[in-house]
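Undergrad: Here's my sequence, what's the structure:
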Amino acid sequence: MRPFTYTRAKDPLAAIKLLGGNPNARFLAGGTNLLDLMKEDVERPTALIDISELGLTDIKTITAGTNKGGISMGGLGRNTDAANHPLIRQNYPLLTQAILAGASGQIRNMATNGGNLLQRTRCQYFYEVAMPCNKREPGTGCGALEGINRMHAIFGWSDKCVAVYPSDMAVALAALDAVVKVRNAAGQEHSIPFADFHRLPGDKPEQDTNLMHGELITAIELPQNRFADKSYYLKVRDRASYAFALVSVAAALETQGNTIRQARIAMGGVAHKPWRALKAEQMLIGKEATTENFKQAADAEMADAKPLEHNKFKVELGNRSIVLALQMAMNGGKA
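TA: Reported below is the predicted structural model:
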């Protein structure tokens, strides 16, 4: 690990100013991802700004604004507290399921909500500093493109990067139309719709999100919905123990009788960001909640997949996972 300075911030604005004044500084909250990257010499910050004591941990009902009636989760709240909070369990069980599927209890106790969103890819070429990686060192190439790419993207990739985004929590947040609240160096707060928070690789795979350097995630807001009774998070992985998803699906339905009024489907393990299955969602609106309609919606979504040499299995796996997640959601999470 390389030398760095350490500063404990006393308030959010001070933290933002400290970070903004140094392009090689990083915020340190739970540290469950950043410290690993530093040990592997992937991340090389010259300064760490500890923000773990800034507060920003409340989970509460939103009483004003466009998301009135929804829930706000502090950006520095712990994943454990989010997963176990009564407001989340009762109104957004999909989020609880995703967080619990994502990591061990020890990691959930340390990891923060904002930090979870900022996880970097677990691509082996990104972690191996002897290999080319445009995400780690722009312009060096993508080792996974012609390499061992079993775990990699089937949607949204470019010739610059085929890595996938690892968070389970974020897949559920994408399906729930979450909003990320951000404070900038001027002390002003603005909102980023979750669909716009993470980026596809394009020509700049080193930029994971649309968060600017020096900006701080203060909260994540969840709008009100009617998905609580019919939602499910399905994660398919190589082992039953904690592992990153080959494919995951967050599915949520609002129905009237057996007719689907609204559908939300997001996928993990298939793209550089949580992948909203918009074609599948649109196909389901107004349809009967039947296995045949679920299959047609899944077929429509997966038709646009572009698998690599070693991950063609993800197309069929994604198809079956969408169908199963929708079936489980329709049954209230029961087989």
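Undergrad: Going by C-alpha atoms from here, please, whenever you check contacts or count neighbours.
TA: Fine.
Undergrad: so where's the longest helix in the protein?
TA: Taking DSSP state H as the criterion, the chain has its longest helix at helix 313-330.
Undergrad: quick one: buried residues of it?
TA: 314-315, 318-319, 321-330 (16 or more other CA atoms under 10 Å).
Undergrad: Where does Ile16 sit, in terms of helix or strand?
TA: Secondary structure from DSSP states H and E places Ile16 in helix 12-20.
Undergrad: Wait, Ala300 touches Ala280, no?
TA: Yes. Using CA atoms under 8 Å, Ala300 makes contact with Ala280 at a distance of 6.2 Å.
Undergrad: Mind checking which of these two has more residues around it?
TA: Taking neighbours as other CA atoms under 10 Å, Ala300 and Ala280 compare with Ala280 leading, 24 against 18.
Undergrad: Tell me how far the more buried one lies from Gln262.
TA: In this view, Ala280 and Gln262 are 11 Å apart by CA to CA, to the nearest Å.
Undergrad: Dump the buried residues of helix 313-330 into JSON lines; add distance to Arg8 as well.
TA: Converted to JSON lines, those look like this (distance: CA to CA, whole Å):
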{"residue": "Lys314", "distance to Arg8": "44"}
{"residue": "Val315", "distance to Arg8": "46"}
{"residue": "Gly318", "distance to Arg8": "44"}
{"residue": "Asn319", "distance to Arg8": "47"}
{"residue": "Ser321", "distance to Arg8": "44"}
{"residue": "Ile322", "distance to Arg8": "44"}
{"residue": "Val323", "distance to Arg8": "47"}
{"residue": "Leu324", "distance to Arg8": "46"}
{"residue": "Ala325", "distance to Arg8": "43"}
{"residue": "Leu326", "distance to Arg8": "45"}
{"residue": "Gln327", "distance to Arg8": "48"}
{"residue": "Met328", "distance to Arg8": "45"}
{"residue": "Ala329", "distance to Arg8": "44"}
{"residue": "Met330", "distance to Arg8": "47"}
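Undergrad: Mind picking the one among these that's closest to Pro93?
TA: Checking the buried residues of helix 313-330 against Pro93 by CA to CA gives Ala329 as the nearest, at 10.9 Å.
Undergrad: Next, the structure of the following sequence, for comparison with the previous one:
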Amino acid sequence: MSPIRSMEGERNHTSVAMFVLLGLSDEKELQLILFPIFLGIYLLTLVWNVGLIILIRMDSHLHTPMYFFLGFLSFIDICYSSSTSPRMISDFLRDKKMISFIACATQYFVGSWMAQAECCLLAAMAYDRYVAIGRPLQYSAVMGPGLCQKMVAGAYVSAFIGSLVQTVPCFHLYYCGPNTIHHFYCDISHIISLSCSNPFISQMILFLVAFFIGFGSFLVILLSYGFIVAAILKISSVKCSAKALNTCASHLAVVTIFYGTGLSVYLHPSSSHSKKQDKVLAVFYVIFIPMLNPLIYSLRNKEIREALKRVVKRLTHLPQYE
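TA: Predicted coordinates:
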């Protein structure tokens, strides 16, 4: 802690300038084992998401709204993972896991921005699937490039504003005493609990933003899939119904994992899980999901596999010049 003079109730106090992250484990041997594991996971996350973005750019068959959104989803996953993973990985090799007040606020802001943007983008992708199945003849007209660009811009801008509205009041609370965060990253619920101020307003802002963006996006997804199911029930051919459902399988899997894990992390009663279990859930939500998303879309998607074959064939048959 650094002594910074502050007046509150006409008294001098000491303001926290640094936080201490306890990390995943305090056992040195285990940290040395976890270091290469999580470094490998982070590198795979980068390679798979960057590779998917490049593949979508290179293959003209993937220049459709669904893959346009998927490219931005991969970019979000890269940024989301990068907001937390490098710091966590480097902390495995440190005895003192210190993070400055500003760095902690920045880490939370970026992570929250990307998480909220993913909520909005998953909602946009659900609407895209509804139009593709429920209004196939109008799909090209409805999901034009202009609308797709506006939906992506709306996701990023609304998430940016939501994250800013959350971060500023929470980090403007007064922190004067304990500075130990029982986590491997700057989780806002742990940080607010360290505040010497009344956190009620900040907690209400956190709840309202999470409700409007998180639950609002989830409601759009539920409504879209309700209309999708209604549209599929009108299809007489079983084969066509199965094909329509298959186009939603990857998105539905990503939504289920993202929201299912997110709700288990943030909505469970504090007494029902130990701190170690909280960290395990957070690791899956923050570290593993950005790695799994491109895999889910790639392994279950014939178009992506075919596009990869075309790109590899094109690259291996480039003319050789002496």
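Undergrad: Could I get the TM-score for this pair?
TA: Here the TM-score for the pair of chains, by TM-score structural alignment, normalised by the length of structure 2, is 0.28; 156 aligned residues with a CA RMSD of 6.8 Å.
Undergrad: Check which helices and strands the longest helix of structure 1 sits against.
TA: If you count contacts as 3 or more CA pairs under 8 Å, 6 or more residues apart in numbering; DSSP states H and E, helix 313-330 of structure 1 packs onto strand 231-236, strand 247-256, helix 291-302.
Undergrad: Return the list of helices and strands in contact with the first one.
TA: Contacts of strand 231-236 of structure 1 with other secondary structure elements, assessed using 3+ CA pairs under 8 Å, 6+ apart, are made with helix 93-102, strand 247-256, helix 313-330.
Undergrad: I would like the residues contacting that strand, please.
TA: Residues from elsewhere that reach strand 231-236 of structure 1 (CA atoms under 8 Å, 6 or more residues apart in numbering): 93-94, 97-98, 101, 172, 245-253, 321, 325-326, 328-330, 332-333.
Undergrad: got it, and the last one?
TA: By CA under 8 Å, 6+ apart, the residues outside helix 291-302 of structure 1 that reach it are 277-281, 283-284, 287, 315, 318-320, 322-323, 326-327.
Undergrad: Taking helix 313-330 as reference, get the angle to that helix.
TA: Counting by axes from the mean of the first three to the mean of the last three CA atoms, to 10 degrees, helix 291-302 of structure 1 lies at 140 degrees to helix 313-330.
Undergrad: Next: the shortest one.
TA: Between the axes of strand 231-236 of structure 1 and helix 313-330, defined by the same axes, to 10 degrees, the angle is 150 degrees.
Undergrad: so where do the strands sit in the stretch 151-300 of structure 2?
TA: Taking DSSP state E, counting those that start in this stretch as the criterion, the stretch 151-300 of structure 2 carries its strands at 180-181.
Undergrad: likewise the stretch 1-150 of structure 2?
TA: Counting by DSSP E, counting those that start in this stretch, the strands of the stretch 1-150 of structure 2 are 18-21, 98-100.
Undergrad: Pick the most deeply packed of these.
TA: strand 18-21 (a mean of 20; mean count of other CA atoms under 10 Å).
Undergrad: can you give me how far it is from the chain middle?
TA: Mean C-alpha position of strand 18-21 of structure 2 versus that of the full chain (CA atoms, centre = their mean, to the nearest Å) differs by 23 Å.
Undergrad: name the helices or strands packed onto it?
TA: Using 3+ CA pairs under 8 Å, 6+ apart: strand 18-21 of structure 2 touches strand 98-100, helix 101-134, strand 180-181.
Undergrad: Need these in a markdown table (columns: distance to Ser163 of structure 2).
TA: Output for those, formatted as a markdown table (distance: least, CA to CA, whole Å):
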| stretch | distance to Ser163 of structure 2 |
| --- | --- |
| strand 98-100 | 19 |
| helix 101-134 | 5 |
| strand 180-181 | 20 |
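Undergrad: what's the closest of those to Val165 of structure 2?
TA: Nearest of those (CA to CA): helix 101-134, 9.6 Å.
Undergrad: mind listing what's buried in that closest one?
TA: Residues 101, 104-105, 107-134 are the ones in helix 101-134 of structure 2 that count as buried (16+ other CA under 10 Å).
Undergrad: next one: stretch 83-93 of structure 1
TA: Of the residues in stretch 83-93 of structure 1, those buried (16+ other CA under 10 Å) are 83, 87-89, 91-93.
Undergrad: measure that stretch end to end?
TA: Taking CA to CA, stretch 83-93 of structure 1 runs 8 Å from one end to the other.
Undergrad: what sits up against that stretch?
TA: By CA under 8 Å, 6+ apart, the residues outside stretch 83-93 of structure 1 that reach it are 59-60, 71, 82, 95-97, 99-100, 227-228, 231-232.
Undergrad: at 7 Å what do you get?
TA: 82, 95-96, 99-100, 228 (CA atoms under 7 Å, 6 or more residues apart in numbering).
Undergrad: Turn those into JSON lines, including distance to His190 of structure 1.
TA: Output for these, formatted as JSON lines (distance: CA to CA, whole Å):
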{"residue": "Ala82", "distance to His190 of structure 1": "22"}
{"residue": "Leu95", "distance to His190 of structure 1": "23"}
{"residue": "Thr96", "distance to His190 of structure 1": "26"}
{"residue": "Ile99", "distance to His190 of structure 1": "25"}
{"residue": "Leu100", "distance to His190 of structure 1": "29"}
{"residue": "Ala228", "distance to His190 of structure 1": "28"}
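Undergrad: which one of these is nearest Leu34 of structure 1?
TA: Nearest member of these to Leu34 of structure 1, counting by CA to CA, is Ile99, at 18.9 Å.
Undergrad: I'd assumed Met169 was in contact with that closest one.
TA: Yes. At 5.1 Å, Ile99 of structure 1 and Met169 qualify as touching, with contact defined as CA atoms under 7 Å.
Undergrad: Find the centremost residue of structure 2, please.
TA: Ala115 (3.7 Å; CA atoms, centre = their mean).
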